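J.: After the sequence you'll find the predicted model.
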Amino acid sequence: MSQTNKLGLWVLTALVVGNMVGSGIFMLPRTLLEVASPAGVMLAWGLTGLGVLATALVFGSLVIRKPSLSGGPQIYAKELFKSGSHASIFSGFISTWGYWIGNLAGNIAIITTFASYLSTFFPALTNQQVLFSVGTFTLKVGNALTFIVCTLLLWGTHFLILTGIKGAGKINFIATATKVIGFLLFIIIGLFAFQKSNIVPFVAPRFDDAGETIGLLSQINNAAVSTLWAFLGVESAMVFASRAKKQADVKRATILGLLIALTIYIGISTLVMGMLNQEALIHSEKPLIDAIETVLGPIGAKSLAGLGLISLLGSTIGWIMLSAEVPYQAAKQGIFLSSFLKENTHGMPTFSLVVTNSLGQLFVFSTIFNSISAAFDFVIYIATLSYLIPYFISSVYQMKIVVTGETYNLEPRSRWSDGIIALLSTIYSVWVIIAGTADMKTFALGMLLLFSGVFFYRNVTKLAKQNY
């Protein structure tokens, strides 16, 4: 790929911010207040922010020290074992498989949410009039229109990306810059509309389904697990490391993107608690829109819904780019199916894009068939490990090279600092995995999803033998 077609610092930063600040920001304030008091929410943001910052620093260090290992945090799984061994190839393949499937399902969640926000301007998308019936199946007008919108967005993004990484990156940058400006304006308005009385009581108990009291520490634990989902995508620049103009830009973009996203998330979730009383916020189906409507009226609500569409559009471009890049880069490392190596004249992974979006199209049918919708929710629910395990793997691999001293010959001071950061990131990753998969059903189903790729592993070993 020519230098002119590679990604610069600001486009990489936009990928990080765009993928992190997606649909979740619109519902997270309500979700957090359900499980924690205002004090618990703020402390959870601080704890998660520090944990993810340590993980982001690990990503940045590994990109610079191991530039040949590009494609995402899951790629380091193969480096934990002897090069070329079955353990190395299998661990690399399985972690890539799980991470790819998790991303694929998440893409469609963003796309279907886009259609939901679009219904604010086009109510026909929620029209319950029956279009036709066949047996027990009934297709409603709104469902059919939603299916068309989701399909057009999916494949429109597909063909946009095929034209080249730089063009798609620029559009993502424009969408991300727009939503960052919009959210900063929301924060400024929120500062003037904030009422201290709405966050009182600042420290208050919460109750579980059995009516048992949940104390502040448990509230922080519950909320911190939820806040982690706001940071999924912090590794986006890392996935595109091989397409960056400078490897140092990947680390800078990761840290800068994280700080921008953290400012937006903490600012908005805190201010919304002061714009709506706690009871109204907990029962709100659209907390940000309800909050801005109390200040600016219906025009403000419409404007925020429009900002949501721009936000989701940027996230769609970024996540589809990332999802196709993951198996493509893994195939280049010899740990994924060789067919994913196919690319067009613009250097874009054509086969990977086609497979990723074709599988995504199956999930788009969730807008028509309730049974498929239930299956989609099921996949999203058990995909937790698909994201958490690669973060853990990266931290452990950083610990490994710190212990062995690899790449640290003339940098003893950096070795100590990187070791401390990697240890903190590892502890944080273990804690979140344990807290996020405490339910054995979730854990078992997550492992089932992760290891469903073994049926394709034989084809991977053939490619690996050619590389070693």
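T.: Received the coordinates, thanks.

J.: CA only for contacts and neighbour counts going forward, please
T.: Will do.

J.: residue ranges of the strands in this structure, please?
T.: For the chain, applying DSSP state E gives strands covering 130-134, 137-140, 206-207, 213-214.

J.: Show me what the longest one packs onto, helices and strands only.
T.: Using 3 or more CA pairs under 8 Å, 6 or more residues apart in numbering; DSSP states H and E as the contact criterion, the elements in contact with strand 130-134 are strand 137-140.

J.: How far off centre is the strand it packs on?
T.: Here strand 137-140 shows a centroid-to-chain-centroid distance of 32 Å under the convention CA atoms, centre = their mean, to the nearest Å.

J.: Ser311 is in contact with Lys179, isn't it?
T.: Yes: look at Ser311 against Lys179 with CA atoms under 8 Å: they come within range, at 5.7 Å.

J.: Show me which of those two is the more surrounded one.
T.: Per other CA atoms under 10 Å, whichever of Ser311 and Lys179 has more neighbours is Ser311, with 28 against 25.

J.: Could you check how far the more buried one is from Thr178?
T.: Distance from Ser311 to Thr178, counting by CA to CA, to the nearest Å: 8 Å.

J.: Can you check which residues contact both of the two?
T.: Common contacts of Ser311 and Thr178 (CA atoms under 8 Å, 6 or more residues apart in numbering): none found.

J.: Which one, of the strands of the chain, ends up nearest to Leu388?
T.: Evaluated over the strands of the chain, closeness to Leu388 peaks at strand 213-214, with 25.4 Å, by CA to CA.

J.: what sits up against the closest one?
T.: Pro205, Arg206, Phe207, Asp208.

J.: Put this next to the previous one:
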Amino acid sequence: MSSNKKMGLMQLTIIVAVNMMGSGIIMLPANLAQVGTISMLSWLVTAVGSMAIAYAFAQCGFLCPRSGGMSAYAEEAHGKSAFFMASYTYYISLAIANVAIAISAVGYAVPFFPWLGSSPVHICIGVIVLLWLTSFANFGGPRLTGRIGSVTVWGVIIPVAGLCVIGWFWFKPDLFMAAWNPHHLPFGHAVSSSIALTLWAFLGMESACANSDAVDNPKKNVPLACLLGTGGAAIIYILSTAVMQGIVPNAELASSTAPFGMVFAEMFNPTVGLVVMVLAVIACIGSLLGWQFTISQVSKAAADAGMFPKFFSKLNRADAPVLGMCFIAAVQTVMALMTISPNLNKQFEVLVNLAVFTNVVPYVLALSALICIMKKSGITGRVYQRNLLICMVALIYSFYGLYAAGMSAVFWGALVTIAGYFIYGFKAYDFEKTTIVESEITEPVVDPDEKELDPVMML
């Protein structure tokens, strides 16, 4: 590809920011309001940690340009089992995240369909129906999914980014300060209780460096775009949630199932609020449509590599892995039933915490491989020291994110992760056998008594 056809720094930065700003933000203001405006400090901590993670992934992608993403990076240091575990836990985290996105959509749809909010069972039915509808819609293949997602994502970006600019005309400092720490939580606990929620909004940054081949001067622009894109998203997240808590009273915001609709109704009128709710529902459906297809592609790639059962690789005429989509929709149905709650916000928070835990596991596997990747690539001096320092910040924050997810999420997440090793045990021999065969082919045995080496063998 010629350099004039490649993306520049600004284009790549915008793509990185848009990739993260899906539907993850639209329910967060209500959950953060339950802690208070002290949760703004959680945003700052998460912004620094997420930028460190994004930069470390950019370095992994540049130094290890093989396919497989986080799974491939993990294998460089931890072996084939890490490739499987990274793929497996990422797959589970996406499944959980999709249920949380469906809950967000249902929450914003309640004013239009009050029946949905009349009981936990009705909410659960709405979530399950939405999960299956978006799965069926993906049977049309990747082209249709991509076109829909590129349009619907603006249903979130426009009101969220717009609120950052115009919302300050309605902002009341006294209202913001009155909600600082309404439950009088200890400082450390108040900050930690929001870390998992804020990290949720940044999930997806690991895909930021996937297309380095289409970028002009990737060695410089990919890491910069990761940092600037993540930083830009962080600014929008912080400003939008901060201004909301200075417009709507804390108690009302904390109990809302459609916080952005509520704040626009407060700023203008109920009709504008309803328009924003419609945009949010459309954005959630589009985001869910895209992530349902993404998770099917993750399982297909793992099946192609022999990690997952072969049925995940089977495609229809539109190149959609239909069986894999139906399987994950069934898994998500079980998750929705298991997490059913009288409080929609509570159900959302439980799922977010579990999604964060299972997503951070492949983060740790991949990030901890950067040291090995740098040594294999011959990186030394200041570049090595700088990357090592940033990688340590990313890992420390990742462990903090695991801790902040809470005991329940850690318990269930640990069980899910350990189950992955149990599953891997059934496939491990096949991988070891393949490795031995490849080794026998690529590393010929040379007689040590030979005085001269064949030049071809030396090559």
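T.: Looks like it arrived, so ask away. Predicted model only: the values in this text are computed from it and were never measured.

J.: TM-score for this pair?
T.: With the length set by TM-score structural alignment, normalised by the length of the second structure, the two chains reach a TM-score of 0.78; 425 aligned residues with a CA RMSD of 4.0 Å.

J.: which one among the contacts of strand 213-214 of the first structure gets closest to Met440 of the first structure?
T.: Closest approach to Met440 of the first structure among these (CA to CA): Asp208, at 18.7 Å.

J.: residues contacting that closest one?
T.: Counting by CA under 8 Å, 6+ apart, Asp208 of the first structure has contacts Ile214.

J.: For Asn459 of the first structure, give me its contacts.
T.: Leu337.

J.: brain fart, Gly126 of the second structure
T.: Gly126 of the second structure neighbours (CA under 8 Å, 6+ apart): Val106, Leu116.

J.: Pretty sure Pro223 of the second structure sits against Gly61.
T.: No: at 9.6 Å, Pro223 of the second structure does not count as touching Gly61 under the criterion of CA under 8 Å.

J.: Those two: which has the busier surroundings?
T.: With other CA under 10 Å as the criterion, Pro223 of the second structure and Gly61 differ in neighbour count, and Gly61 comes out ahead with 27 against 24.

J.: Ignoring the adjacent residues along the chain, who's closest to the more buried one?
T.: In this structure, Gly61 of the second structure finds its nearest non-sequential neighbour in Cys209, 6.2 Å apart by CA to CA, 6 or more residues apart in numbering.

J.: hang on, the one you found packs against Cys60?
T.: No: at 9.0 Å, Cys209 of the second structure and Cys60 do not qualify as touching, with contact defined as CA under 8 Å.

J.: Same drill for those two, tell me which one is more crowded.
T.: Neighbour tally, Cys209 of the second structure and Cys60, criterion other CA under 10 Å: the higher count belongs to Cys209, 27 against 24.

J.: ok now do Val16 of the first structure, which residues does it touch?
T.: When contacts are counted by CA under 8 Å, 6+ apart, Val16 of the first structure touches Gly233, Val234, Glu235, Ser236, Ala237, Ala253, Thr254, Gly257, Leu258.

J.: how about the residues you listed in CSV, adding distance to Lys342 of the first structure and neighbour count?
T.: Listed next are the contacts of Val16 of the first structure as CSV, based on distance: CA to CA, whole Å; neighbours: other CA atoms under 10 Å:
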residue, distance to Lys342 of the first structure, neighbour count
Gly233, 25, 27
Val234, 27, 28
Glu235, 24, 29
Ser236, 22, 30
Ala237, 22, 35
Ala253, 28, 27
Thr254, 28, 28
Gly257, 31, 29
Leu258, 32, 25
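
J.: Please identify which two of those are farthest apart in space.
T.: Distance extremes for the contacts of Val16 of the first structure: the farthest pair is Gly233 and Ala253 at 12.1 Å, using CA to CA.

J.: how far away is the equivalent of Tyr265 of the first structure over in the second structure from Ser39 of the second structure?
T.: Superposed on the second structure with TM-score structural alignment, Tyr265 of the first structure falls opposite Tyr237. Taking CA to CA as the measure, Tyr237 of the second structure falls 12 Å from Ser39 of the second structure.

J.: what about those two, which has more around it?
T.: Neighbour count, other CA under 10 Å: between Tyr237 of the second structure and Ser39, Ser39 has more, with 27 against 24.
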